[in-house]
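Undergrad: below is the sequence, then the predicted model.
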Amino acid sequence: MKSKKLQGHMAVMTANIIFGFGVPVTALLLKEWVSPMVYMLTRCVGAAAIFWLISLFLPSEHVERRDLVVICCGGLLGFVISQTLAAWALVFTSPVYFSIIASLTPVATMLMAALFIGERINFTRSIAVILATAGALLMIFTHWHGGTGRHDLLGISFGMLSLITWAFYLLITRQVSARYSAVTQMKWIFLASSIAVLPIAWGELDTQKLYSAAWQWDGVAEMAFIVVFATVAGYVAIPFAMRYIRATSVSIYTNLQPIVASVVAILIHQDILTWDKPVALILVLLSAWLVTRTER
């Protein structure tokens, strides 16, 4: 069992490193190639096709109707709604600020676990909430009158809503994740997501640069990275990890994302290093460490 737990930790760690790279790559795609909804449609359809193809070579799993509803509804919440909000957040704010907001996921998961499944919040966890809130407010007030993005306050708000829906997804699917393989879950999640997004994004498809005569290989490569790695590989790793470790523990690894995303974004000149970024990051990471300590 210890080896399975280790595999779970390694899987979720790898997924969040990939997600960290995916933040600046997504920002590039949204800036040059696609709208947020066409970006989501490409991810959904591409991932659905890959997962259903993989499932043909694996043993078939029967999914109970009740569990299928949870899987599909959880996927709509944790992927379609959460990732659409994330895409809009990256339209308005920088990858660094979005990634720091994503680091609040362990705290959001803890609060929602207390609200919906009755987990107790002790003194240490209360301090963690205060520190995380302070880090978020620092970014908001520092850039109230404008920052590195088009509208940082609006982008940060979308980012907060994105992480809340992701935390809720972790909680409502934690039991179902233990009963079915990651591929079985993901093929249904992305099929449902494709059906939900297609009517909304279809009208925009022929106006997107990536799907016109002006397409270039760098745009295709960026989109392929998002579909294959930041969607298929990442979303296989999360339910696999949840079979062996707790939802709060899974959410803690989100703190790898701002470190990876911030370094990459600054290196490729998507953002600049200002004093509030490392201070906010330290406060948020410290809050996550306190949550981790209580988890242990």
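TA: Everything's here; your move. As the structure is a computational prediction, the values presented were derived from the model and not from experiment. Residues are numbered from 1 along each chain as shown.

Undergrad: hey, let's count contacts and neighbours off CA atoms from now on
TA: Fine.

Undergrad: so residue 223 sits against residue 29, correct?
TA: Yes: counting by C-alpha atoms under 8 Å, residue 29 is a contact partner of residue 223 at 7.2 Å.

Undergrad: what about the two, which has more around it?
TA: residue 223 (25 against 21; other C-alpha atoms under 10 Å).

Undergrad: OK, contacts around that one?
TA: Contacts for residue 223 (C-alpha atoms under 8 Å, 6 or more residues apart in numbering) come out as residue 29.

Undergrad: secondary structure class for it?
TA: Three-state assignment for residue 223 (DSSP: H, G, I helix; E, B strand; the rest coil): helix.

Undergrad: and here's the other structure:
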Amino acid sequence: MKNKKLEANLSMAVSKVFSGLNMNALKYLLPLWMSPLTGATLRCTFAAAAFWVIGWFMPPEKSSAKDKWLLFLLGALGLYGFMFLYLAGLSKTTPVSSSIFTSLQPIWVFLMMIFFYKEKATTKKIIGISIGLIGALVCILTQQSDDLASDAFTGNMLCLLSSVVYAVYLILSQRILTAIGAITMLRYTFSGAAVSAIIVTFITGFDAPVFSMPFHWAPFLILMFVLIFPTIISYMLLPVGLKYLKTTVVAIYGYLILIVATIASLALGQDRFSWTQTFAIIFICIGVYLVEVAESKER
């Protein structure tokens, strides 16, 4: 069991580090080297193909036709919606701000569980949710548009909406995941997302100067990093951590996204130090921690 826990901790750490760096890599690519719509299409189709190939080398997993169709629809609406909204938002704001709203996902999950699934609203949860939302409001209302964020308010709102959509996706997919395997889920959700992405791209057009001539190696290699590490490897590592670690430990690893994205953004010049952003990060971290601790104690 100790080896399994060590493996789970390493899996979560690597997954979240990749997720943090993903924001900086995408910020470099968007919108100069590819549009948000095209970026979502590339990620969804590449991941769908990769997970089908990986699944051929994995033990077969039992699942019903109904589950597969539900996963497909969930990917077509939820997963694709999340990726498009997130990429569109990131193209207009900074990686640090986008990571702030990504960290709000546990709060949205618990709010939905309270309103739609009649989960108990404890005092600690209410306090945690309130503190987290204050941090989000500070980030939305105080960040100004500049050379690093072309339309900070719109970008932040899109990232906020993407985190809500992803929370819905998490709740629904978790209920299906109890009856099927992780690879089956990844196969069909990303297949659904890929179909939606291809249809939208067919209508709007494929906009990716990264593939145009003369060929540019730097943006191409950064795109390959996004497609392989945060998209494929990160999603493959998550189930390992979720299986052997407590909810609170998983939540704490989520803070790595904020930390990595902040350090990388400041080092690469993709963001500037801001006391209001720091205030927002601290409040959201405290809020998510309180919510996760309350949930862990209930379980």
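TA: Nice, thanks for sending it over. Predicted model only: the values in this text are computed from it and were never measured.

Undergrad: other residues contacting stretch 108-116 of the first structure?
TA: 119-121, 163-164, 167-168, 170-171, 247-248, 251, 291.

Undergrad: that one: which residues count as buried?
TA: The neighbour-count check on stretch 108-116 of the first structure (16 or more other C-alpha atoms under 10 Å) flags 108-113 as buried.

Undergrad: repeat that for stretch 40-54 of the first structure.
TA: 40-48, 50-52.

Undergrad: got it, and stretch 28-36 of the first structure?
TA: If you call a residue buried by 16+ other C-alpha under 10 Å, then stretch 28-36 of the first structure has these buried ones: 28-30, 33-36.

Undergrad: kindly report the same for stretch 247-265 of the second structure.
TA: Buried residues in stretch 247-265 of the second structure, counting neighbours by 16+ other C-alpha under 10 Å, are found at 247-251, 253-262, 264-265.

Undergrad: again with stretch 281-297 of the second structure
TA: Within stretch 281-297 of the second structure, the residues that count as buried by 16+ other C-alpha under 10 Å are 281, 283-295.

Undergrad: for stretch 167-180 of the second structure, same thing?
TA: For stretch 167-180 of the second structure, burial by neighbour count (16+ other C-alpha under 10 Å) applies to 167-170, 173, 176-177, 180.

Undergrad: which among those residues gets closest to residue 269 of the second structure?
TA: Using C-alpha to C-alpha, residue 167 is the member of these that lies nearest residue 269 of the second structure, at 30.3 Å.

Undergrad: what helix or strand does that closest one sit in?
TA: In this assignment (DSSP states H and E), residue 167 of the second structure forms part of helix 152-177.

Undergrad: would you mind getting the average deviation of whichever helix or strand comes after that helix from the first structure?
TA: With elements assigned by DSSP H and E, the helix or strand that comes after helix 152-177 of the second structure is helix 182-204. Compared with the first structure after the fit, helix 182-204 of the second structure shows a mean deviation of 2.0 Å (mean C-alpha distance after the TM-score superposition for the first structure).

Undergrad: follow-up on the earlier one: with distance to residue 157 of the first structure added, can I get the contacts of stretch 108-116 of the first structure in JSON lines?
TA: Below are those laid out as JSON lines (distance: C-alpha to C-alpha, whole Å):
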{"residue": "119", "distance to residue 157 of the first structure": "26"}
{"residue": "120", "distance to residue 157 of the first structure": "27"}
{"residue": "121", "distance to residue 157 of the first structure": "25"}
{"residue": "163", "distance to residue 157 of the first structure": "10"}
{"residue": "164", "distance to residue 157 of the first structure": "11"}
{"residue": "167", "distance to residue 157 of the first structure": "16"}
{"residue": "168", "distance to residue 157 of the first structure": "17"}
{"residue": "170", "distance to residue 157 of the first structure": "20"}
{"residue": "171", "distance to residue 157 of the first structure": "22"}
{"residue": "247", "distance to residue 157 of the first structure": "24"}
{"residue": "248", "distance to residue 157 of the first structure": "22"}
{"residue": "251", "distance to residue 157 of the first structure": "20"}
{"residue": "291", "distance to residue 157 of the first structure": "23"}
